[in-house]
Every structure is written in structure tokens, then in C-alpha cells.
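Enquirer: Here is my input, please return the structure:
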Amino acid sequence: MRLLAIADLHLAGAVNREALDALPPHPDDWLIVAGDVAERIDMVADALALLADRFAKVIWVPGNHELWSRPSSDEPVGAARYEALVDRARALGVVTPEDPFPLWPGPLPHGVGRLAVAPMFLLYDYSFRPDDVPLDAVVEWAEETHNVCSDEILLSPAPFESRIAWCHDRLARTERRLRAEIPAGTRTVLVNHWPLRRDLVRIPRVPRFTPWCGTVRTEDWHARFDAYAVVTGHLHTRRTDMRGDTRFEEVSLGYPRQWDHGRGIAPYLRTIVG
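Expert: Take a look at the predicted model:
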């Protein structure tokens, strides 16, 4: 029994959809899906249904792509869209950031007595920008190198006044739950689409994309909430980093050009525990 993880399936691409369809069953394993499954709610739900049928348990958090809405669509926007996604996932038995944190029932890492998986939805607040770039100049600064995130057009924060306000609301809600619901002596696997630490955002291909990559308010969450591992996506830079005794796993698959189709998706499932 293993706890596996992947992010950024980006199923708008036919190659990625076909590869997901070909993913073999893992009936004994749990799977973390760390956001950016697809842009349409039905496509996200279809993918989660497929995965729920092939894994013992699926744990999902949204990325920015799930939250995108287009003017031509009649799908909900903003927080209502997130709630609709949660409802669809729950109907499939998929664990969401709004559900109790499941305890891992499988073999535990050495020295770990109990392990809780904590899916989170935190967004970003532009604080991963350079210190000399003021908040009101972030978009203009990123635009100089064509690195502005499409969220500026497609990710509505409604009913919040801004994505920053929504982010800070999510941080407060999530922090309260982590404090209240993680049993004493329990280590965690923290799951969020966006990285929790600024120093782990290394994207030389799009260096001015960093403001859309997280919030400095989570820099120490791995220590505060005794994380055995932190699982994220978003960057499309598959890697493992260590901070103290915590593993930080970036588990993106990515766009079709960013992975080897001949291998299929299975080799890209990162083992977190097992």
C-alpha cells in the first residue's frame, strides 16, 4: 500500500487525456491529485471518477486551472465554482480540502507513529514577488517579460474583492482547522497546489511568474504542522527538496511537451509513503 501523488494533469490536451485513460488500476494505493486537472468542471469530475475507480482513495485539491471561468461559459465562478467542484468530488468519494483529514492506514515511515493527509486550498497573494517590486506594480513588472498569469483574466475571486482577500480567508480557515483537527503527536502530509515556500520556486524559464506561486505566510507551515512531506504542483518542475526533516515534493506531470508520452503516466506518480 502506497501513498502516491501527481499534479497538473492538464487534460485539455488530448495526449494527457489518453494517457490518463491508459493508467492501470492501483487498487491498494491512495492517490493525491494536487490540482490543475482541467478547466471545465465536467472534465475535472470525469477524471476524478476515473481515478476514484482505480485507486483505493483519491485526495484532490484545486489548482488555478480548475478555478478559471470564461465569459462564454455558464459555469459558476469564483468561490461558487470551488464549492461546485467540491460537491462533485465528494459525490465520487474523493477527499477535498473541506473534508476531515484522513489518517494514513498503511505502512508508516520510520519514526512516524501516525500520519494525517491534509489537503489544502490556499491560493496566492503576490508576496512571492521581489522585495523591490511594489504590489501595485506586479502585473506591469511581469508583463515586461510576458510572464503575466492568465489568472488575471480568468480566475474570478467573487464574492471576495480580490484574489488576495480570498487567499487570506483560505489561510485563516485552513490554519484553524490544522490546529484543531490534527491529533497531538501526528505528523502530516500537507497538500496544496501552490508551493508553500518562496525559496522552492525556481522557474528560470518564466522568472517573473513567481507572484502567482504562493504566499510567504506559509513559509513555516511545514515546521508548525510537523510535516513529514509537503506535496505541491503548479511549477511544472518535478523535483524533491528537503527543509529540515521535511520532504518537499513537486509532482507535476505538465503539458504534453513536458513529459515522455512513451512512458505513460504511471512512472510520474510520486511515492510519498510506501
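
Enquirer: switch to C-alpha atoms for all contacts and neighbour counts from now on
Expert: Noted.

Enquirer: got the contact list for the residue most central in space within the chain?
Expert: Centroid-nearest residue in the chain, with CA atoms, centre = their mean: residue 193, separated by 1.9 Å. Applying CA atoms under 8 Å, 6 or more residues apart in numbering, we find residue 193 in contact with 7, 34-36, 61-63, 121, 231-234.

Enquirer: Scan those residues and report the most crowded one.
Expert: The most crowded member of these, judged by other CA atoms under 10 Å, is residue 7 (32 neighbours).

Enquirer: Residue 139 sits in which helix or strand?
Expert: helix 138-143 (DSSP states H and E).

Enquirer: Any buried residues in whichever helix or strand comes after that helix, and which?
Expert: Later in the chain than helix 138-143, the nearest helix or strand by DSSP H and E is helix 151-154. For helix 151-154, burial by neighbour count (16 or more other CA atoms under 10 Å) applies to 151, 154.

Enquirer: So what touches helix 151-154?
Expert: Contacting residues not belonging to helix 151-154 are listed as 64, 67-70 [CA under 8 Å, 6+ apart].

Enquirer: Drop anything exposed from those.
Expert: 64, 67-69.

Enquirer: can you list these in TSV and add secondary structure?
Expert: Output for the buried ones among the contacts of helix 151-154, formatted as TSV (DSSP: H, G, I helix; E, B strand; the rest coil):
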residue	secondary structure
64	coil
67	helix
68	coil
69	coil
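
Enquirer: Quickly name whichever of the residues you listed is closest to residue 132.
Expert: Within the buried ones among the contacts of helix 151-154, proximity to residue 132 (CA to CA) peaks at residue 64, which comes in at 26.0 Å.

Enquirer: if I look at the closest residue to that closest one other than its chain neighbours, how far off is residue 258?
Expert: Setting aside the residues directly before and after it, residue 64 is nearest to residue 36 in space (CA to CA, 6 or more residues apart in numbering), at 6.4 Å. As judged by CA to CA, to the nearest Å, residue 36 and residue 258 stand 15 Å apart.

Enquirer: Second input sequence below; structure requested for side-by-side comparison:
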Amino acid sequence: MSEHKTLKAISDLHLASEANRDALHALPSFRNDWLIVAGDVGEKFEHIRLAFETLTQKFEKVFWVPGNHDLWAIPETRDARPLAGEARYSALIDCARAYGVSTPEDPFEIWNGAGGPCVIAPLFLLYDYSFRPDAIARDEVVSWASEQGSVCADEFFLDPAPWQSREDWCAARCAETERRLQDIPVGMQTILVNHYPLRSDLIHIPRVPRFTPWCGTRRTENWHQRYNAKVVISGHLHTRRTDWRDATRFEEVSLGYPRQWDQTKGMSHYLRDILPA
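Expert: Just a heads-up that it's a prediction; the model follows:
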């Protein structure tokens, strides 16, 4: 295996858009580099497969975590019954593994290139509506958000079956993930990868300020400290930025919809170098 040069990251490829698919095809080869894809590849399996097939040819190793769009119960054809909830997630995992892509269900791998060693921990945590003002009750949060037109399409498309609710699924995912993270050797630095931001104070979406309930869970606010994170990677917000909290670097690495990035620069311009810093 060749020496790793760079660990890169991107998210929110949204390959339902033709411009984004064209940019994916035009992406040059980074055969010695590893790539983290932090969710929202696309709503259909044809786009998920396209991403995995293309990216694994262009990078030495690819990691992926699911975003909410990947989990939407969207039929592949007009008459097909869509996969939903855990069944859809399991099918996405199988799809990723068929291309050799590392997922939240696989053993954590270690980056030994420049800036390492670091455990790369792909996470699937969802959200539980707790990123909301304290004065707003859970059963009021959707109506509160809708007052400013911020209701997430997940309310219609992200079926949590067999869980009773998305927050129940989130709680189960967080508990299972905590058990796995606690097994990382003491002192080992980590790179935590989640589609959603781990902290509410990292959410900067002034156009839709009441979208926050669909952006994460308060359970993870201190995970960067608990699990010795060197870098935390997320997407979802479509607001590319770098933040620092408690000496940990937080990277929002979204590409976004065609109107949200400069197509003349190509997708490679939006690959974020994670390590070396």
C-alpha cells in the first residue's frame, strides 16, 4: 500500500443534481489519499452506487456516514415500494461494503499518515429535536419551526421504522456509539465523523434559523472532549466553515446544491484537507 499523503473530507454531494454528478465524474484522481464523505450523497441507490464506484476509483480509501437524504424513503422507480428506516440503513451499509467503503458499522481504522495516528470514527447518530430553545416543548417544535417556514422534509420522508420516532432511533444510535467509542485506547486521538454537527453552537444558518431541531442532539455536545477528538467533521448545514472549541477543530465540509458552490472551480476545490492540518 502506498504512503498516505492527505486525509480529505466532503459531504452533501446531492447527486440528484446533474451538475453535481458531472463534477463527480470530472474529479481528478487522488490515489494516495483517503476521503471521508459525511453524508447526503443522494436520495436514490443509483446515486449512492455512482458515488461509491467513482470515489473508490479515485481515492485509496473511502469512509461514509449516512445523511438524512440518504435515508429518505424514496422509491427507486415509480411503482416500487421504498426501503425505510433500519431496513434502508442496512441496505446502504451493504451497498457501501460492496465497494469497500468503510461505514459506521465497521471496525474503526487508524490514520497513520501525517498528523496521525488518529482513529477515524464514522458515526450515525441522527437527531432528537433537542437543538431548540428551552422554552419550546418537544410537541411544539415543528409548529414553532413552521412559523418561519423551516420544517424539514424529513417529517415526510425519513421513516424511522421499526422505531416509534426519530428521537428513539437517535437515542439507540447514541448509546451504541458511546459503547464503541469507549473501547478506543486511552490517549489515542480521534477524528469523529457525523453528518450532523455535534454541538448546537456550531449551527450558523441565518436564512433558516429555526431549522436547528433537525440538526443534531445535545447528547453529543462534549463528545469532542470525551473521545479526545483532534478533528470533528460534519455536513448537513451547507455552510462550509472551520471552528475551534476546546482546542478541537470542527470542519463543516458540505458541497451543497449547484447554486451553493462555484461550478467553474470543480468539486476538487471543495475537498477539505483534514490531515495534515
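
Enquirer: Can you give me the TM-score here?
Expert: Their TM-score after superposition, calculated using TM-score structural alignment, normalised by the length of structure 1, is reported as 0.96; 269 aligned residues with a CA RMSD of 1.0 Å.

Enquirer: Residue 229 of structure 2 matches what in structure 1?
Expert: Superposed on structure 1 with TM-score structural alignment, residue 229 of structure 2 falls opposite residue 227.

Enquirer: Its match: how many residues sit nearby?
Expert: Quick note: residue 227 of structure 1 (other CA under 10 Å) scores 22 neighbours.

Enquirer: Just confirm it contacts residue 190, I think it does.
Expert: Yes. Look at residue 227 of structure 1 against residue 190 with CA atoms under 8 Å: they come within range, at 6.5 Å.

Enquirer: So which bit of structure 1 is the longest helix seen in structure 2 matched to?
Expert: With secondary structure taken from DSSP state H, structure 2 has its longest helix at helix 166-181. Aligned by TM-score structural alignment, helix 166-181 of structure 2 falls on residues 163-178 of structure 1.

Enquirer: now residue 7 of structure 2: how far from residue 113 of structure 2?
Expert: 8 Å.

Enquirer: More neighbours: which of the two?
Expert: Under the neighbour definition other CA under 10 Å, residue 7 of structure 2 and residue 113 were set side by side, and residue 7 has more, 24 against 17.

Enquirer: Report the separation between the counterpart of that one in structure 1 and residue 168 of structure 1.
Expert: Using TM-score structural alignment, the partner of residue 7 of structure 2 in structure 1 is residue 3. From residue 3 of structure 1 across to residue 168 of structure 1, the span is 29 Å (CA to CA).

Enquirer: Please apply the same query to residue 30 of structure 1.
Expert: Using CA to CA, we find residue 30 of structure 1 at a distance of 30 Å from residue 168 of structure 1.

Enquirer: Which residue of those two possesses the greater neighbour count?
Expert: residue 30 (24 against 17).

Enquirer: The more buried one pairs with which position in structure 2?
Expert: Per TM-score structural alignment, residue 30 of structure 1 is aligned with residue 34.

Enquirer: Assign a three-state SS to its match, would you?
Expert: Per three-state DSSP, residue 34 of structure 2 ends up strand.

Enquirer: so it sits right up against residue 57, yeah?
Expert: No. With contact defined as CA under 8 Å, residue 34 of structure 2 does not count as touching residue 57 (11.4 Å).

Enquirer: residue ranges of the helices in structure 2, please?
Expert: 18-26, 45-58, 68-71, 85-98, 141-146, 154-157, 166-181, 223-226.

Enquirer: Quick one, which of those gets closest to residue 244 of structure 2.
Expert: Using CA to CA, the nearest of those to residue 244 of structure 2 is helix 223-226, at 10.7 Å.

Enquirer: neighbouring contacts of the closest one?
Expert: Outside helix 223-226 of structure 2, the residues that reach it (CA under 8 Å, 6+ apart) are 192, 198, 229-230, 232, 246, 248.

Enquirer: what comes up buried for that helix?
Expert: 223-224.

Enquirer: And it against structure 1, how far off on average?
Expert: Compared with structure 1 after fitting, helix 223-226 of structure 2 has a mean deviation of 0.1 Å; criterion: mean CA distance after the TM-score superposition for structure 1.

Enquirer: next one: that helix to chain centre, how far?
Expert: Here helix 223-226 of structure 2 is found 18 Å from its chain centre; the criterion is CA atoms, centre = their mean, to the nearest Å.

Enquirer: And stretch 241-257 of structure 2, by the same measure?
Expert: 12 Å.

Enquirer: who touches that stretch?
Expert: So stretch 241-257 of structure 2 is contacted by 9-14, 17, 20, 38, 197, 202, 224-225, 229-240, 261, 267, 270-272 (CA under 8 Å, 6+ apart).

Enquirer: which part of structure 1 lines up with it?
Expert: Using TM-score structural alignment, stretch 241-257 of structure 2 pairs with 239-255 in structure 1.

Enquirer: how far does that stretch stretch from start to finish?
Expert: OK, stretch 239-255 of structure 1 end separation, CA to CA: 16 Å.

Enquirer: Now do the buried residues in it.
Expert: Going by 16+ other CA under 10 Å, stretch 239-255 of structure 1 has these buried residues: 246-255.

Enquirer: would CSV of those residues with distance to residue 137 of structure 1 be doable?
Expert: CSV is the format used below for the buried residues of stretch 239-255 of structure 1 (distance: CA to CA, whole Å):
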residue, distance to residue 137 of structure 1
246, 34
247, 34
248, 30
249, 31
250, 29
251, 31
252, 29
253, 32
254, 29
255, 29
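
Enquirer: In strands, which of these fall?
Expert: Using DSSP state E, 246-250 are the members of the buried residues of stretch 239-255 of structure 1 that sit in strands.

Enquirer: Can you add distance to residue 156 of structure 1 and give these back as a markdown table?
Expert: Shown next, in a markdown table, are those (distance: CA to CA, whole Å):
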| residue | distance to residue 156 of structure 1 |
| --- | --- |
| 246 | 33 |
| 247 | 32 |
| 248 | 29 |
| 249 | 28 |
| 250 | 26 |
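
Enquirer: ok, of these, which one's closest to residue 211 of structure 1?
Expert: Nearest member of those to residue 211 of structure 1, counting by CA to CA, is residue 250, at 17.6 Å.

Enquirer: All good on my end, thank you.
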